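>>> Sequence and predicted model, in that order:
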Amino acid sequence: MSRGAGGGLGYTVQWARSLVFSILLYAGMAVYGLVYLPWALASREGAVAACQGWCRYARWLARWCVGLRTEVRGTPPAGEVLIAAKHQSFLDIIMIYGSVPRGRFIMKKELTHAPILGWFARRIGCVPVDRGRRAQAVKRMVADVAAGRSDPGQLIIYPQGTRVAPGVPAPYKIGSGALYEAFGQPCVPVACNVGIFWPRRGVHRRPGTAVVEFLPEIPAGLPVMEFMARLEGEIETRSDALLAETGFPVRVAG
């Protein structure tokens, strides 16, 4: 992506706005955390309300501060399902969580040590995963999720296991298939293009319209490998289409 019509000056101004945005974003996280803390200590509903409120604030702030609009397409699920999503930046976390009533993430264990974010993530029911040998990690993840299934909602997993830059291929890991098979729940794939505007690293945020799209549900009961192939095909195809809407060059089949 180029630095835009304003050249070097335009880029510098947008970078400065992005820096202000980042400061206000995390300051807002602290404010929401403190204001909602008494309720969150007393009830998990308070933690959910705090996180939902901060997600709304983050999306409003992005539009006001850096000209980044956010659009959610499709139908966010309200029932007890597995959500398997493309992960390009922190923005897709904000948009997905803010769109479902009772989301909880499969998350890296290291994030539980993050100030404010880590405590609230545990409080809303997120499941920390300690990365290790593949087979052991998958078994532990299934066991950890099973231990917390008394709290119904939408379990959100990133099948590629980490943030992946737009247009960069990365394998889909078996963890989402293991959860799909173990719990017998339908799965809602999610595509996005948010990494174009909010990259994995750095301060700069680009103006435009970032899209997260909830795709049609994949029913429960498919063989795992069939499910994995369908999941990857649907997410990658639709994510490429969303990238193409922005003019980003996408992969050509064959």
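Done, it's in.
>>> from here on, contacts and neighbour counts on C-alpha atoms
Fine.
>>> which helices and strands sit right next to the helix or strand harbouring Thr70?
Using DSSP states H and E, Thr70 maps to strand 68-73. Packing contacts for strand 68-73, counted by 3 or more Cα pairs under 8 Å, 6 or more residues apart in numbering; DSSP states H and E, involve helix 44-66, strand 208-214.
>>> which of the residues in the following helix or strand past it are buried?
As assigned by DSSP H and E, the chain's next helix or strand after strand 68-73 is strand 81-85. Neighbour-count burial for strand 81-85, counted by 16 or more other Cα atoms under 10 Å, picks out 81-85.
>>> from those residues, which single one is nearest Thr162?
Ala85 (10.8 Å; Cα to Cα).
>>> Can you classify the nearest residue to that closest one once chain neighbours are set aside by secondary structure?
Spatially, and ignoring its direct neighbours in sequence, Ala85 is nearest to Val190 (4.4 Å; Cα to Cα, 6 or more residues apart in numbering). Assigned state for Val190: strand (three-state reduction, DSSP: H, G, I helix; E, B strand; the rest coil).
>>> Just the strands from the stretch 101-250 of the chain, written as ranges.
Under the criterion DSSP state E, counting those that start in this stretch, strands of the stretch 101-250 of the chain are mapped to 103-108, 127-129, 154-157, 187-192, 208-214.
>>> roughly how far is the first one from the heart of the chain?
Taking the mean of its C-alpha atoms, strand 103-108 sits 9 Å from the chain's own mean (Cα atoms, centre = their mean, to the nearest Å).
>>> try this one next to it:
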Amino acid sequence: MLLLRSLIFSLAMYVVMAVLGILWAIPALIRRDWAYWIMAKYCHIVFWLLRVIVGIKVEIRGDVPQGECIVAAKHQSFLDIIMLMGTLPRPKFIMKKSVKWTPIVGFYAMQIGCAPVDRGKHGATAEMVEDVAEEQQDPGQIVIYPQGTRVAPGLPARYKRGTAILYQTFNLPCVPAATNAGLFWGRNSLLRKPGTAVIEFLPTIPVGLQDAEFMQRLEMEVEMASNKLLPD
């Protein structure tokens, strides 16, 4: 029964994505604000589908960032991307370059100013910084996943320097974010397990720290908070 509910949810989610994505493509091309509006609307529809079909509730904790900043988030699932997109007022994601070519998702990601990064390419970091700099005239929340990929709940993975480079280059405060979303929507899994998926925004890390101190503090705070969200 859980698998059947999960499949029904997935079908509904992608049908809604296709319908809204196609209907709002031209408005999204005309104005970035309309792209943000329909993306947020879609995320809230997904939250409703999750709750009604598979019993996943979405909970946001902490102070949601409103101004220009870096959001350095734990990444466990496609769900935590949807939660951040549906909560932050003006997010711009640092994303894998391959996502740029994903139907609908890639189109809207580029319309809101996300930065596609080819992680295996020499000079990828410099390209990321250049892409982010081009979007500085439209301030928002730069969302980056410090580990660079989805990591299953409770498993360790190295934190990469990309977040520190953005922090130093653009002299922006950093808001760490923890999650437990992978417990309910696992990587490469069809099952959507009932429970409460949480994104928790942690206290802001102010500007002015050296790289090593910044990265140590970021990793410690995100990992501790994410682990507290796991079952005992």
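Cool, the structure landed. Just so it is clear, the model here is predicted, and its values are computed rather than measured.
>>> Now render the strands of the stretch 101-250 of structure 1 as JSON lines, adding distance to Val164 of structure 1 and mean neighbour count.
Shown next, in JSON lines, are the strands of the stretch 101-250 of structure 1 (distance: least, Cα to Cα, whole Å; neighbours: other Cα atoms under 10 Å):
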{"stretch": "strand 103-108", "distance to Val164 of structure 1": "15", "mean neighbour count": "21"}
{"stretch": "strand 127-129", "distance to Val164 of structure 1": "19", "mean neighbour count": "21"}
{"stretch": "strand 154-157", "distance to Val164 of structure 1": "14", "mean neighbour count": "23"}
{"stretch": "strand 187-192", "distance to Val164 of structure 1": "11", "mean neighbour count": "26"}
{"stretch": "strand 208-214", "distance to Val164 of structure 1": "15", "mean neighbour count": "21"}
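>>> Met225 of structure 1 is nearest to which of those?
Among these, the nearest to Met225 of structure 1 by Cα to Cα is strand 187-192 (14.1 Å).
>>> That closest one aligns to what range in structure 2?
With TM-score structural alignment applied, strand 187-192 of structure 1 matches the range 174-179 in structure 2.
>>> contacting residues around the matching stretch?
Here stretch 174-179 of structure 2 makes contact (Cα atoms under 8 Å, 6 or more residues apart in numbering) with 65, 69-76, 80, 167, 197-207, 218, 221-223, 225-226, 229.
>>> okay, now Ala27 of structure 1: neighbour count?
Neighbour count of Ala27 of structure 1, defined by other Cα atoms under 10 Å: 12.
>>> what's the spacing between it and Cys55 of structure 1?
Distance, Ala27 of structure 1 to Cys55 of structure 1, by Cα to Cα, to the nearest Å: 13 Å.
>>> Repeat that for Val48 of structure 1.
11 Å.
>>> What sits closest to the most centrally placed residue in structure 1 if chain neighbours are left out?
Nearest residue to the geometric centre of structure 1 (Cα atoms, centre = their mean): Ile93, 2.7 Å. Nearest residue to Ile93 of structure 1 in three dimensions, chain neighbours excluded: His87, at 7.9 Å (Cα to Cα, 6+ apart).
>>> residue contacts, the equivalent of the one you found over in structure 2?
Matched by TM-score structural alignment, His87 of structure 1 corresponds to His75 in structure 2. By Cα under 8 Å, 6+ apart, His75 of structure 2 lies in contact with 81, 145, 147, 149-151, 179.
>>> on that earlier part again, okay if I get the strands of the stretch 101-250 of structure 1 as JSON lines plus distance to Ile174 of structure 1?
Below are the strands of the stretch 101-250 of structure 1 laid out as JSON lines (distance: least, Cα to Cα, whole Å):
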{"stretch": "strand 103-108", "distance to Ile174 of structure 1": "14"}
{"stretch": "strand 127-129", "distance to Ile174 of structure 1": "14"}
{"stretch": "strand 154-157", "distance to Ile174 of structure 1": "11"}
{"stretch": "strand 187-192", "distance to Ile174 of structure 1": "14"}
{"stretch": "strand 208-214", "distance to Ile174 of structure 1": "21"}
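>>> Look up how far Met228 of structure 1 lies from the equivalent of Pro203 of structure 2 over in structure 1.
Under the alignment (TM-score structural alignment), Pro203 of structure 2 maps onto Pro216 of structure 1. Distance from Pro216 of structure 1 to Met228 of structure 1, counting by Cα to Cα: 15 Å.
>>> again, but for Val145 of structure 1
Using Cα to Cα, Val145 of structure 1 is found at 19 Å from Met228 of structure 1.
>>> Burial-wise, tell me which of the helices and strands packed on strand 68-73 of structure 1 comes out on top.
Each of those was scored by mean neighbour count; the highest is strand 208-214, a mean of 21, by mean count of other Cα atoms under 10 Å.
>>> Mind reading off the mean deviation between that one and structure 2?
Its aligned residues in structure 2 lie a mean 0.6 Å from strand 208-214 of structure 1 after superposition (mean Cα distance after the TM-score superposition for structure 1).
>>> For Val48 of structure 1, what is the corresponding residue in structure 2?
Val48 of structure 1 maps onto Tyr36 in structure 2, by TM-score structural alignment.
>>> Hmm, Arg90 and its match touching each other?
Yes: here Tyr36 of structure 2 reaches Arg90: they are 7.3 Å apart, a contact under Cα atoms under 8 Å.
>>> Tell me, how many residues neighbour the residue nearest to the match of Val48 of structure 1 when sequence neighbours are not counted?
Nearest residue to Tyr36 of structure 2, sequence neighbours excluded (Cα to Cα, 6+ apart): Ile112, at 6.8 Å. Burial measure for Ile112 of structure 2: 23 neighbouring residues, criterion other Cα under 10 Å.
>>> Enumerate every residue touching Ile112 of structure 2.
32, 35-36, 91-92.
>>> Who wins on neighbours among the contacts of His75 of structure 2?
Most neighbours among the contacts of His75 of structure 2, by other Cα under 10 Å: Thr179, with 30 neighbours.
>>> Distance of the closest residue to that residue other than its chain neighbours relative to Leu49 of structure 2?
Leaving aside its sequence neighbours, Thr179 of structure 2 sits nearest to Ile199 (Cα to Cα, 6+ apart; 4.7 Å). Going from Ile199 of structure 2 to Leu49 of structure 2 by Cα to Cα gives 18 Å.
>>> before we move on, what about Thr87 of structure 2?
For Thr87 of structure 2, the distance to Leu49 of structure 2 equals 17 Å [Cα to Cα].
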